[in-house]
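J.: Give me a model of this one.
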Amino acid sequence: MSRVLIIESSARQQDSVSRQLTQQFIGQWRAAHPDDQLTVRDLATEQVPHLDATLLGGWMKPSEQRTTTEQAALDRSNQLTDELVAADVLVLAAPMYNFAIPSTLKAWFDHVLRAGITFKYGETGPQGLLVGKRAFVLTARGGIYAGSSLDHQEPYLRQVLGFIGIHDVTFIHAEGLNMGGDFVEKGMNQAIAKLAQVA
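T.: So this is what the prediction gives:
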């Protein structure tokens, strides 16, 4: 049995294409791996706070010096990190907002990139500690950006996932969704066809 952690980051609910892709993924994965444990964390309904002085204090102070508020912030961060460490497969559903990822997803990364837990510093530099995991990234984009200089989403996610040791990353892009005409159908069909191959 594998553990699959799914992170939803779209601010929208019913009209979200990235959420549609997630549901497609879940259906296919469950059919192929019925015994796997799937956990969904929705960053729109379970908002993760951005980094602040309280959390930084919780990270940097010894336990006996933390305030109650700092400890609560640290506990929340630990929960997110523990979920990621325990997962065998990570699924990120990420619409493209202004050429990059939603700020909620960036906040999640800020909580789980933890020195000594998901990466460490050594004599040769940082080393990812989450080796052996797989990741799938499901994106929804209004235009066609893959491979262009305007795509700050895939390069960032590849880098940040690689930084913590996750190098087996598959991107599934639904592109051209706001371009009208045949672009919408083509973009969705291509994404769904690629999804059919992942499980």
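
J.: okay, CA-based contacts and neighbour counts for the rest of this
T.: Fine.

J.: Show me what the strand or helix carrying Phe171 is packed against.
T.: The secondary structure element spanning Phe171 is strand 168-174 (assigned by DSSP states H and E). In this structure, strand 168-174 packs against strand 134-140, helix 182-195, with contacts taken as 3 or more Cα pairs under 8 Å, 6 or more residues apart in numbering; DSSP states H and E.

J.: what angle sits between the last one and strand 134-140?
T.: Which is helix 182-195. Angle between the axes of helix 182-195 and strand 134-140 is 170 degrees (criterion: axes from the mean of the first three to the mean of the last three Cα atoms, to 10 degrees).

J.: Pull out the buried residues from helix 182-195.
T.: Judged by neighbour count (16 or more other Cα atoms under 10 Å), helix 182-195 contains these buried residues: 183-184, 187-188, 191-192, 195.

J.: What is the most widely separated pair among those residues?
T.: Phe183 and Leu195 (18.2 Å; Cα to Cα).

J.: I'd like the next helix or strand past the helix ranked longest in the chain.
T.: Secondary structure assigned by DSSP state H gives helix 68-86 as the longest helix of the chain. Sequence-wise, the next helix or strand downstream of helix 68-86 (DSSP H and E) is strand 89-95.

J.: Distance from that next one to the middle of the chain?
T.: Taking Cα atoms, centre = their mean, to the nearest Å, one finds the center of strand 89-95 at 4 Å from the center of the full chain.

J.: same check, this time on stretch 179-194
T.: Remark: stretch 179-194 is offset 23 Å from the chain centroid, using Cα atoms, centre = their mean.

J.: From the rest of the structure, what touches that stretch?
T.: Residues external to stretch 179-194 that are found in contact with it (Cα atoms under 8 Å, 6 or more residues apart in numbering): 21, 24, 142-143, 172-178.

J.: would a markdown table of those with neighbour count and distance to Arg66 be doable?
T.: As requested, those are arranged in a markdown table below (neighbours: other Cα atoms under 10 Å; distance: Cα to Cα, whole Å):
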| residue | neighbour count | distance to Arg66 |
| --- | --- | --- |
| Leu21 | 22 | 41 |
| Gln24 | 14 | 43 |
| Gly142 | 19 | 45 |
| Gly143 | 18 | 47 |
| Ile172 | 20 | 42 |
| His173 | 27 | 43 |
| Ala174 | 28 | 45 |
| Glu175 | 24 | 46 |
| Gly176 | 21 | 49 |
| Leu177 | 20 | 47 |
| Asn178 | 12 | 48 |
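
J.: out of these, what pair is the most spread apart?
T.: Maximum pairwise distance in the contacts of stretch 179-194, criterion Cα to Cα, is 21.6 Å, between Gln24 and Gly143.

J.: and for comparison, fold this next one:
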Amino acid sequence: MATLLQIDASARAGRPNADPSGIDRHGSHTRRLTARFAARWQASRAKDTLLYRDVAAEPPRPVDGAWVAAAFTPPATRTAAMRDALAESDRLVAELLAADVLVIGAPMYNFGLPAPLKAWIDNIVRVGVTFGFDRGRGAEPYWPMLPPGKRLVIVSARGDFGYDPGGRIAHLNHVEGGLAAPLGYIGLTDTAGVAVEYDEFGDDRLRASLTRAEAAIDALADRMANDTP
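T.: Down below sits the predicted model:
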């Protein structure tokens, strides 16, 4: 059996249907698509475990000075206050370590990630826990510590269009890279992505983009479910 971790980050709580003029038209496309992936996965793998985290509803505490001091203190010498400072991070890391597949809803906010999702990243990129550091290694002092085999699906939604590689404003897209880079740094390098565009336009182009995204989500869920032991 495997474990799927679904993470939502949209500030929009609802989920619109495929017709943006329909029910909950101002809901979250990423929430609807991550839920679609999870439902598709569970339909074929009912015995698997589903973990769910909504970082928009329950934002992780941003990293501060006390967190940094605690993280860089050897576990055996941490004070009670240091352990408290890392308690939430410990829970988030435990979920990450338990997961075989992650599906993360990451809508584009001002060309980048929602702040709560960035806070989640900062809490799970942990020295001595998810990445190693040793000055004695010379030019390569860092190494990833996540167990191999984990896979990531990034689900994004964008108001404009042309953000995909080779697109008219691809250079402004800091969403997929903002997730893939830090997660790859700690060892999660098997990444796929699905995105909805034209949200601000609300016309047939949005409907077509949603239809393509749904088909891509279904195909990814089926392929990954079949490939997962």
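
J.: picking that back up, could I get the helices and strands packed on strand 168-174 of structure 1 as TSV with distance to Gln65 of structure 1?
T.: Rendered in TSV, the data for those read as follows (distance: least, Cα to Cα, whole Å):
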stretch	distance to Gln65 of structure 1
strand 134-140	37
helix 182-195	48
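
J.: Would you mind telling me which of the ones you listed is nearest Val160 of structure 1?
T.: Of those, the one closest to Val160 of structure 1 (Cα to Cα) turns out to be strand 134-140, at 11.9 Å.

J.: so that closest one corresponds to what in structure 2?
T.: Per TM-score structural alignment, the counterpart of strand 134-140 of structure 1 in structure 2 is residues 151-157.

J.: Mind reading off the mean deviation between the matching stretch and structure 1?
T.: In the superposition with structure 1, the average deviation recorded for stretch 151-157 of structure 2 is 0.7 Å (mean Cα distance after the TM-score superposition for structure 1).

J.: coming back round to it: return the member of the contacts of stretch 179-194 of structure 1 nearest to Ala93 of structure 1.
T.: Where those are concerned, and distances follow Cα to Cα, Ala93 of structure 1 has its nearest neighbour in Leu21, at 7.8 Å.

J.: quick one: what's aligned to that closest one in structure 2?
T.: When structure 2 is aligned by TM-score structural alignment, Leu21 of structure 1 is paired with Leu33.

J.: so where does its match fall, helix or strand?
T.: In this structure, Leu33 of structure 2 is located in helix 29-44 according to DSSP H and E.

J.: Would you mind pulling the contact partners of that helix?
T.: Residues from elsewhere that reach helix 29-44 of structure 2 (Cα under 8 Å, 6+ apart): 4, 6-8, 10, 13-17, 48, 50, 103-107, 155-157, 196, 213-214, 217-218, 221-222, 225.

J.: quick one: it to structure 1 mean distance?
T.: For helix 29-44 of structure 2, the mean distance to aligned residues of structure 1 following superposition is 0.9 Å (mean Cα distance after the TM-score superposition for structure 1).

J.: which other residues reach the match of strand 134-140 of structure 1?
T.: With contact meaning Cα under 8 Å, 6+ apart, stretch 151-157 of structure 2 is reached by 29-30, 33-34, 100-108, 175-176, 188-197, 199.

J.: Quick check on the residues you listed: which are buried?
T.: The neighbour-count test (16+ other Cα under 10 Å) marks 29-30, 33-34, 100-108, 175-176, 188-189, 191, 193-197, 199 as buried among the contacts of stretch 151-157 of structure 2.

J.: Quick check, central residue of structure 2?
T.: Geometric centre of structure 2, nearest residue: Ile104, 3.2 Å, by Cα atoms, centre = their mean.

J.: what about whichever residue in structure 1 pairs up with it, distance to Ala107 of structure 1?
T.: Aligned counterpart of Ile104 of structure 2 in structure 1: Leu92 (TM-score structural alignment). Counting by Cα to Cα, to the nearest Å, the separation of Leu92 of structure 1 from Ala107 of structure 1 is 13 Å.

J.: same deal with Met188 of structure 1?
T.: Applying Cα to Cα, the value for Met188 of structure 1 to Ala107 of structure 1 is 28 Å.

J.: and Trp108 of structure 1, what pairs with it in structure 2?
T.: When the structures are aligned by TM-score structural alignment, the residue of structure 2 matched to Trp108 of structure 1 is Trp120.

J.: Run through who's touching the helix or strand its match falls within.
T.: If you go by DSSP H and E, Trp120 of structure 2 is part of helix 115-124. For helix 115-124 of structure 2, contacts defined as Cα under 8 Å, 6+ apart pick out 9, 55-56, 59-63, 88-90, 92-93, 96, 106, 130, 179, 182-183.

J.: Can you report how many residues neighbour Ser10 of structure 1?
T.: 27 (other Cα atoms under 10 Å).

J.: give the contact list for it.
T.: Ser10 of structure 1 is in contact with 16, 18-19, 43-44, 93-95, 102, counting by Cα under 8 Å, 6+ apart.

J.: Show the contacting residues for the aligned residue in structure 1 for Ala69 of structure 2.
T.: Structural alignment (TM-score structural alignment) places Ala69 of structure 2 against Gly57 in structure 1. If you count contacts by Cα under 8 Å, 6+ apart, Gly57 of structure 1 has them with 66, 70.

J.: Quick check: His173 of structure 1 touching Gly142?
T.: No - in this structure, His173 of structure 1 is not within contact of Gly142 by Cα atoms under 8 Å, at 10.6 Å.

J.: What are the buried residues along stretch 58-70 of structure 2?
T.: Buried residues in stretch 58-70 of structure 2, counted by 16+ other Cα under 10 Å: 59-60, 63, 67, 70.

J.: Nearest to Arg137 of structure 2 among the residues you listed?
T.: The shortest separation between Arg137 of structure 2 and any of the buried residues of stretch 58-70 of structure 2 is 23.6 Å, and it belongs to Ala70 (by Cα to Cα).
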